[in-house]
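S.K.: turn this into a model:
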Amino acid sequence: MEVFFSDMTPLTLALCLMVALVAGVIKGMVGFAMPMVMVSGLSSIVGAEWALAGLILPTVLTNLWQALRQGRAAAWASVKRFRVFLLCGFVTLVASAQLVRVLPANVLLLMIGVPVVIFALIQLFGVKLRLREDGHHVVEAGIGGFAGFIGGMSGIWGPPTVMYLTAINTPKRDQMRIQGVIYGLGAVALLGAHVGSGVMRAQTLPFSVALLVPALAGTWLGFQVQDRIDQAAFRKATLVVLMVAGLNLIRRGLTG
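M.R.: Reported below is the predicted structural model:
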């Protein structure tokens, strides 16, 4: 441990493990927000590169677990059902990754945060924004493309995905599984990209491995809560987390 984390004090490492635990609990409860929580928390403790490296393996494995909780057949059915969303998101993610240096980061964060907060507030105040579950592939393609577009530049594709699944009134168990599938495929792509970029390397890999234990433990705790709450409570918890995430994105966009 001293060899791998020679630049970290025991307190620093303990704080990082606590961030991973909290992120895991939130992830298990509502199915998303782990990258945002971990990036926000870890980057205030360690460098941005270490924060990014640290979240990669916990994000991959918790999403895999989430996607497969109802079995491989159910996960594959989600892939087929949301193939338009996934395909459009992948295409725009690859394309927008080339635009990272063109669009200012604060503008991008505001582009994500403002509509997310508006959507969450409208829903929390009882205004029902609904889409039919079927027959709207154009809308699905548009939202999937937007999620991929912002994901390619920022690594954050969760809020638009959650907005869409909430708008089509996805049942709780299905929404958790679908989010796991969508985010899991994105997380695998993120892992591959950052093995190539050098962010995930021999020095940072043990740090990401160390964060796996609290992240997985937190996710298990969150799953226990999520399994015991009804659809209405799950929806409200999802919207609250979505609003907090959106406000944090706006804060980052305004403060630079």
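S.K.: please make it C-alpha for all contacts and neighbour counts, starting now.
M.R.: OK.
S.K.: list the buried ones in stretch 93-104?
M.R.: Within stretch 93-104, the residues that count as buried by 16 or more other C-alpha atoms under 10 Å are 93, 96-97.
S.K.: from those residues, which is closest to residue 78?
M.R.: residue 93 (20.0 Å; C-alpha to C-alpha).
S.K.: among the buried residues of stretch 93-104, name the ones in helices.
M.R.: 93, 96 (DSSP state H).
S.K.: and the buried residues of stretch 93-104 as a markdown table, adding distance to residue 60?
M.R.: Formatted as a markdown table, the buried residues of stretch 93-104 follow (distance: C-alpha to C-alpha, whole Å):
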| residue | distance to residue 60 |
| --- | --- |
| 93 | 18 |
| 96 | 22 |
| 97 | 20 |
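S.K.: and which of the buried residues of stretch 93-104 is nearest residue 213?
M.R.: Among the buried residues of stretch 93-104, and counting by C-alpha to C-alpha, the member closest to residue 213 is residue 93, at 29.9 Å.
S.K.: just give me the closest of the buried residues of stretch 93-104 to residue 172.
M.R.: residue 93 (26.9 Å).
S.K.: residue 151 is in contact with that closest one, correct?
M.R.: Yes - between residue 93 and residue 151 there is a contact at 6.0 Å, judged by C-alpha atoms under 8 Å.
S.K.: about what we covered before: and of the buried residues of stretch 93-104, the nearest to residue 212?
M.R.: residue 93 (26.3 Å).
S.K.: enumerate every residue touching the closest one.
M.R.: By C-alpha atoms under 8 Å, 6 or more residues apart in numbering, the contact set of residue 93 is 145, 148-153.
S.K.: out of those residues, which is most surrounded?
M.R.: residue 148 (32 neighbours; other C-alpha atoms under 10 Å).
S.K.: let's compare: structure for the following, please.
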Amino acid sequence: MTLGEPLLLAAVAATFFAAGLVKGVTGMGLPTVAMGVLGALLSPLAAASLLVVPSAVTNIWQLLAGPSFGALIRRLWPMMLGVTIGTLAGLSLLTGGDTRTATAALGGALVAYALYTLVAKPFTVPARAETWASPLVGLTTGAVTGGTGVFVIPAVPYLQSLGLAKDDLVQALGLSFTVSTFALAAGLAWRGAYEVGNFALSALAVVPALIGMWAGQQLRDRVSPATFKRWFLIFLLLLGAEMLSRVMR
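M.R.: A predicted model of the protein is given here:
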């Protein structure tokens, strides 16, 4: 993969603009959209490598914009530790060279997340259960991140179940996604799977991602976020199903 491939550059720019747009409207979705679309065009490993820099920049922005950084760190550090350990342990699937299995895992993760979010009812985790639930959710999220490059399962439903205020929830999601991104980057580098060319292209992808985020924030006041999110999830469901059907042929 080189920077001199115009079609690749156009596809990466369009993907990260769309992913940033989704994040701007809904507050999340950039890594999921980027992995889903790029994973349909490239190997999941290559897609994960391209994801790192735009995801880090946009999620650090989201993390630092909230009001409760210190309190969230103190509350959620067991989950973040679990995310880190799980990601490093789960990377063997993504970096193992079995593109077919990695693509199937990515497609399955997209389908599972979309179906769950579309049909599941909200639930609440009592405070007394966080002691054991947070590290377990972190380890599971990390394993999924390491195997597929997707950060959202089961971290997003879990964080939504904690009864956080709106701004705190957005910041908690930013914290989880930031830790996942850096754990993924560290794991790829540790396994020698992070190519210099991919890093350069990933850095360039920050620009369309930020433009997309800005556009999404402007669009947020003009569309129903719930309706937008519903169609976004339907898109992910169809994309994941196509990946699964591709590896089953």
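S.K.: quick revisit: got JSON lines for the contacts of residue 93 of the first structure, with distance to residue 234 of the first structure and secondary structure too?
M.R.: Below are those laid out as JSON lines (distance: C-alpha to C-alpha, whole Å; DSSP: H, G, I helix; E, B strand; the rest coil):
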{"residue": "145", "distance to residue 234 of the first structure": "26", "secondary structure": "helix"}
{"residue": "148", "distance to residue 234 of the first structure": "25", "secondary structure": "helix"}
{"residue": "149", "distance to residue 234 of the first structure": "28", "secondary structure": "helix"}
{"residue": "150", "distance to residue 234 of the first structure": "26", "secondary structure": "helix"}
{"residue": "151", "distance to residue 234 of the first structure": "25", "secondary structure": "helix"}
{"residue": "152", "distance to residue 234 of the first structure": "29", "secondary structure": "helix"}
{"residue": "153", "distance to residue 234 of the first structure": "30", "secondary structure": "helix"}
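S.K.: these: which two are farthest apart?
M.R.: 145 and 153 (12.8 Å).
S.K.: SS state for residue 67 of the second structure?
M.R.: Of the three states, residue 67 of the second structure takes coil according to DSSP: H, G, I helix; E, B strand; the rest coil.
S.K.: check contacts around it.
M.R.: 167-168, 171 are the contacts of residue 67 of the second structure under C-alpha under 8 Å, 6+ apart.
S.K.: what subset of the residues you listed is buried?
M.R.: 168, 171.
S.K.: in helices, which of the contacts of residue 67 of the second structure fall?
M.R.: Short answer: the contacts of residue 67 of the second structure in helices (DSSP H) are 167-168, 171.
S.K.: residue 154 of the first structure: neighbour count?
M.R.: 17.
S.K.: buried residues, stretch 132-141 of the second structure. List them.
M.R.: 133-141.
S.K.: residue in the first structure paired with residue 24 of the second structure?
M.R.: Taking TM-score structural alignment for the superposition, residue 24 of the second structure sits opposite residue 28 in the first structure.
S.K.: just give the closest residue to its match, not the sequence neighbours.
M.R.: residue 222 (3.9 Å; C-alpha to C-alpha, 6 or more residues apart in numbering).
S.K.: count of residues packed around the equivalent of that neighbour over in the second structure?
M.R.: Under the alignment (TM-score structural alignment), residue 222 of the first structure pairs with residue 216 in the second structure. Number of residues near residue 216 of the second structure (other C-alpha under 10 Å) recorded here: 24.
S.K.: name the element residue 216 of the second structure belongs to?
M.R.: helix 206-219 (DSSP states H and E).
S.K.: for that helix, what is the distance to the chain centroid?
M.R.: Its chain's C-alpha centre and that of helix 206-219 of the second structure lie 16 Å apart, by C-alpha atoms, centre = their mean, to the nearest Å.
S.K.: re the thing from before, residue contacts, the residue nearest to residue 28 of the first structure?
M.R.: By C-alpha under 8 Å, 6+ apart, the neighbours of residue 222 of the first structure are 24-29.
S.K.: how about the counterpart of residue 158 of the second structure in the first structure, nearest residue that isn't a chain neighbour?
M.R.: Counting by TM-score structural alignment, residue 158 of the second structure lines up with residue 164 in the first structure. Leaving out its chain neighbours, the residue that sits closest to residue 164 of the first structure by C-alpha to C-alpha, 6+ apart is residue 143, at 7.2 Å.
S.K.: just residue 40 of the second structure next, same as before
M.R.: Nearest to residue 40 of the second structure is residue 243, by C-alpha to C-alpha, 6+ apart, at 6.7 Å.
S.K.: which SS class is that neighbour?
M.R.: Counting by three-state DSSP, the backbone at residue 243 of the second structure sits in helix.
S.K.: so it sits right up against residue 105, yeah?
M.R.: No - counting by C-alpha under 8 Å, residue 105 is not a contact partner of residue 243 of the second structure; they are 9.1 Å apart.
S.K.: which elements pack onto the helix or strand containing residue 228 of the second structure?
M.R.: Assigned by DSSP H and E, residue 228 of the second structure belongs to helix 225-248. With contacts taken as 3 or more C-alpha pairs under 8 Å, 6 or more residues apart in numbering; DSSP states H and E, helix 225-248 of the second structure sits against helix 6-26, helix 30-41, helix 99-119.
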